[in-house]
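[1] Would you be able to build a 3D model of this:
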Amino acid sequence: MTKRSNSPLDRPGVRIGVGLLAVAVLLLAWEIIGSSNAIPFLVPFSAAVSSAFSLVTGPELLEDVLPSAARAASGFAIGSALGVLVGIPLGRVKGLDPWFRPSLEFLRNTPLPALLPIAFVAFGATDETRIGLIAIGALWPVLLNAIDGARAVDGRLLDAARVVGVPQWRILIRVVLPAAAPQIFAGLRIALGIALVMMVVSELISSTSGLGYLVLQAQRSFALPQMYAGVLLLGVIGGIFTLIFAVIERRALRWYAGQKGLNDA
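    The predicted structure is shown next:
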């Protein structure tokens, strides 16, 4: 039985308050340093916020901001779904591992940015190609965590399902998938960050829209407030995606959180 800490910092409200205070201090420092011109090309935080407001209330919202968010969300969803659909069978059917492991390791260790020129030459610099690259980036952490999670399922659960005559495909869906869900969600959290990074990287090359394109063009034309505004909006999009993901994760793993709490008590 593990003794719970009684430290005030362990309270959720206190943790949130400390986190918000730290963010406020950083933003205040940004404002002061930017206003003092102590660092060249660093604009004040207020100027970046003003420019960001102009972007989300202007045509850039439909031309750059929302298309970027849609590409990131689509690529993340496709890559995550493929990771689960492929990873669960690979984790349970041991005979498949020798056939697929070498190819998976080769592809996993190939730097994704190096695939951008090849993909654009082969398939064109289209939204579909960018979404595909984002999906590839999101695929690996979900796939590997799904494989490990499926392999770690308690054998007693599988034996009990077989004894009562549950078909193999239903065992994968009703037993293996829920048991592997905590590890899969850990991979999904990593994949979300990779999807956002790949979204920006894919928009830096041969693009005519998107936040990555907007930031690059602003940097080239020395429109510094707009450049920092684009970075701020990328952070906001990432925060919104993370918040939505946290809500889904909390609901999907409610049983696991309760079980973990009992084990830690």
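[2] C-alpha only now, for contacts and for neighbours.
    Noted.
[3] ok, Gly34 touching Ser46?
    No. Contact between Gly34 and Ser46 fails when scored by Cα atoms under 8 Å: they sit 9.3 Å apart.
[4] Name the residue closest to the centre of this protein, please.
    With distances taken as Cα atoms, centre = their mean, the chain has Leu192 as the residue nearest its mean C-alpha position (0.8 Å).
[5] Contact partners for that residue?
    Leu192 sits next to Phe76, Ala138, Phe241, Thr242 when contact means Cα atoms under 8 Å, 6 or more residues apart in numbering.
[6] Narrow the residues you listed to just the buried residues.
    Phe76, Ala138, Phe241 (16 or more other Cα atoms under 10 Å).
[7] Surely the first one touches Ile134?
    Yes. Checked against Cα under 8 Å, the pair Phe76 and Ile134 is within contact range at 6.6 Å.
[8] Could you name every residue contacting both of these two?
    By Cα under 8 Å, 6+ apart, the residues touching both Phe76 and Ile134 are Ala195.
[9] if we can go back for a sec, how close does the residue nearest to the centre of the chain get to Gly13?
    For Leu192, the distance to Gly13 equals 26 Å [Cα to Cα, to the nearest Å].
[10] Over to Leu243?
    Taken as Cα to Cα, the span from Leu243 to Gly13 is 17 Å.
[11] same check, this time on Leu20
    With Cα to Cα as the criterion, Leu20 and Gly13 are 11 Å apart.
[12] which helix is the longest one in this structure?
    helix 224-252 (DSSP state H).
[13] For the helix or strand following that one, what is the distance to the chain centroid?
    Proceeding N to C from helix 224-252, the next assigned helix or strand is helix 254-264, under DSSP states H and E. Centroid separation for helix 254-264 versus its chain: 24 Å, with Cα atoms, centre = their mean, to the nearest Å.
[14] How about stretch 137-155?
    16 Å.
[15] Stretch 140-157 now?
    20 Å.
[16] for that stretch, which positions count as buried?
    Here stretch 140-157 shows 140-151, 153 as buried, counting by 16+ other Cα under 10 Å.
[17] just stretch 24-36 next, same as before
    In stretch 24-36, counting by 16+ other Cα under 10 Å, buried: Trp30, Glu31, Ile33, Gly34, Ser35.
[18] Likewise for stretch 112-120?
    Leu112, Leu116, Ala119, Phe120.
[19] Reduced to three states, what does the last one come out as?
    Of the three states, Phe120 takes helix according to DSSP: H, G, I helix; E, B strand; the rest coil.
[20] how far away is the nearest residue to it once chain neighbours are set aside from Gly261?
    Distances taken as Cα to Cα, 6 or more residues apart in numbering put Thr129 closest to Phe120, at 7.1 Å, once the chain neighbours are dropped. For Thr129, the distance to Gly261 equals 44 Å [Cα to Cα].
[21] Here is the second sequence; please produce its structure so I can put it next to the first one:
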Amino acid sequence: MSLLHRITRATVAALALPGVLLALWWVLTADSESYYLPPLSQILTSFDDVWLSDRLTADVLPSLLRLLGGFLLAVLLGVGLGVLIGSSRRLRAFCEPVLEFLRAIPPPVLVPVLMLFTGIGDTMKVLVIVSGCVWPILLNTVEGVRAVDEVLVETCRCYGVRGPARLWHLVIRSASPQIVTGMRQGLSVGIILMVISEMFAASNGLGFTIIQFQRTFAVTEMWTGILLLGVLGFLLALLMRLFERRALNWYFGLRQAQRGGSR
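    The predicted structure follows:
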């Protein structure tokens, strides 16, 4: 199967269900006279005027930058601490109760606390995103490091592979499938927290703008914001999948070879 054929099939598979749902939304709301559920055609007509203007740089771009900053910081913290904790059985046993306690705290609850210490600026919003994104990445990294093949560990020891080379080529490489899984989960959480953090004492951002539309009964404009969030979530998930295919190309190739050999 050619590369173009695979890309075409993947694109069709990814767009098929969203296309069907949008078509149903269009048909079911075509004759809607409800103020709170306007027709999709009306929402799409307003979309350009609402978002493809000054709000693109005033609200959408700041939100994406906060999400990017919080997500990257969560990746650094999650992978760094995950490798450290996963590599030591004693440290893992010592930290597990604290990790379970902190993980159980819903990140939105931390918004008022973070506002007391950091104010209402971008720092608070980034930290809220970090507080939710870091847990899937951290816990998946710990499990990935724990699951490193003992045969490979012994092989590295016999060949004298130590230090940074062992960390990069054995530990992180072996745990990378689960690390990327945690990153994908963390990104979904980060999008939610990006919106929530901007609903508290903010002056810009997607969450702030959508809640302002709701408070002023600009229902059609509010729906355009919800639609935009869905589109951004889809595009970010697609980029994450492309990154996964690129970063784990060796892993998918190995799985394909194993399936071919088992036939």
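[22] quick one: stretch 16-35 of structure 1 to structure 2 mean distance?
    Superposing on structure 2 places stretch 16-35 of structure 1 at an average distance of 3.1 Å from its equivalents, by mean Cα distance after the TM-score superposition for structure 1.
[23] what's that stretch in contact with?
    Ile39, Leu42, Val43, Pro44, Phe45, Ser46.
[24] Check stretch 125-136 of structure 2 too.
    66-67, 69-71, 73-75, 77-78, 103, 106-108, 110-111, 114, 182-183, 185-187, 189-190, 193-194, 197-198.
[25] Can you lay out the buried residues of stretch 24-36 of structure 1 as JSON lines showing secondary structure and distance to Arg170 of structure 1?
    Conversion of these to JSON lines gives the following (DSSP: H, G, I helix; E, B strand; the rest coil; distance: Cα to Cα, whole Å):
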{"residue": "Trp30", "secondary structure": "helix", "distance to Arg170 of structure 1": "55"}
{"residue": "Glu31", "secondary structure": "helix", "distance to Arg170 of structure 1": "57"}
{"residue": "Ile33", "secondary structure": "helix", "distance to Arg170 of structure 1": "60"}
{"residue": "Gly34", "secondary structure": "helix", "distance to Arg170 of structure 1": "59"}
{"residue": "Ser35", "secondary structure": "helix", "distance to Arg170 of structure 1": "62"}
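[26] closest to Leu233 of structure 1 among these?
    The shortest approach to Leu233 of structure 1 among the buried residues of stretch 24-36 of structure 1 belongs to Trp30, at 16.4 Å (Cα to Cα).
[27] Map that closest one onto structure 2.
    Residue pairing (TM-score structural alignment): Trp30 of structure 1 is matched to Trp25 of structure 2.
[28] Roughly how far does its match sit from Phe213 of structure 2?
    Taking Cα to Cα, one finds Trp25 of structure 2 at 21 Å from Phe213 of structure 2.
[29] Kindly report the same for Gly207 of structure 2.
    For Gly207 of structure 2, the distance to Phe213 of structure 2 - Cα to Cα - is 10 Å.
[30] how about the helices in structure 1?
    Under DSSP H, structure 1 gives helices at 12-36, 45-56, 60, 66-92, 97-108, 115-123, 127-151, 155-163, 168-171, 177-202, 211-220, 224-252, 254-264.
[31] Please work out which of those is packed deepest.
    helix 127-151 (a mean of 25; mean count of other Cα atoms under 10 Å).
[32] In structure 2, what stretch matches that helix?
    The aligned range for helix 127-151 of structure 1 is 122-146, by TM-score structural alignment.
[33] Repeat that for stretch 67-81 of structure 1.
    The aligned range for stretch 67-81 of structure 1 is 62-76, by TM-score structural alignment.
[34] roughly how far is that stretch from the heart of the chain?
    How far stretch 62-76 of structure 2 lies from its chain's middle: 10 Å, per Cα atoms, centre = their mean.
[35] Give me the contact list for it.
    122, 125-131, 133-134, 137, 183, 186-187, 190-191, 194, 204-206.
[36] Would you mind getting the average deviation of it from structure 1?
    Averaged out, stretch 62-76 of structure 2 is 0.9 Å away (mean Cα distance after the TM-score superposition for structure 1).
[37] still on that earlier bit, ok, the buried residues of stretch 140-157 of structure 1 vs Leu253 of structure 1, which is closest?
    Gly149 (14.2 Å).
[38] Pull the contacting residues for that closest one.
    Taking Cα under 8 Å, 6+ apart as the definition, contacts of Gly149 of structure 1 comprise Gly91, Ala179, Ala180, Ala181, Pro182, Gln183, Ile184.
[39] try 7 Å this time
    Counting by Cα atoms under 7 Å, 6 or more residues apart in numbering, Gly149 of structure 1 makes contact with Ala180, Gln183, Ile184.
[40] try Phe45 of structure 1
    Leu27, Trp30, Glu31.
[41] Across to structure 2, which of those hold up?
    Retained in structure 2: Trp30, Glu31, out of the contacts of Phe45 of structure 1 (criterion both residues aligned by TM-score structural alignment, their matches' Cα atoms under 7 Å).
[42] Rebuild the contacts of Phe45 of structure 1 as TSV, extending it with distance to Ala252 of structure 1.
    Formatted as TSV, the contacts of Phe45 of structure 1 follow (distance: Cα to Cα, whole Å):
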residue	distance to Ala252 of structure 1
Leu27	34
Trp30	38
Glu31	40
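[43] out of the contacts of Phe45 of structure 1, which one sits closest to Tyr228 of structure 1?
    Nearest to Tyr228 of structure 1 among these, with distances taken as Cα to Cα, is Trp30, at 11.6 Å.
[44] any idea what Thr155 of structure 2 aligns with in structure 1?
    Per TM-score structural alignment, Thr155 of structure 2 is aligned with Ala160.
[45] do you know how far that match is from Trp169 of structure 1?
    Taken as Cα to Cα, the span from Ala160 of structure 1 to Trp169 of structure 1 is 15 Å.
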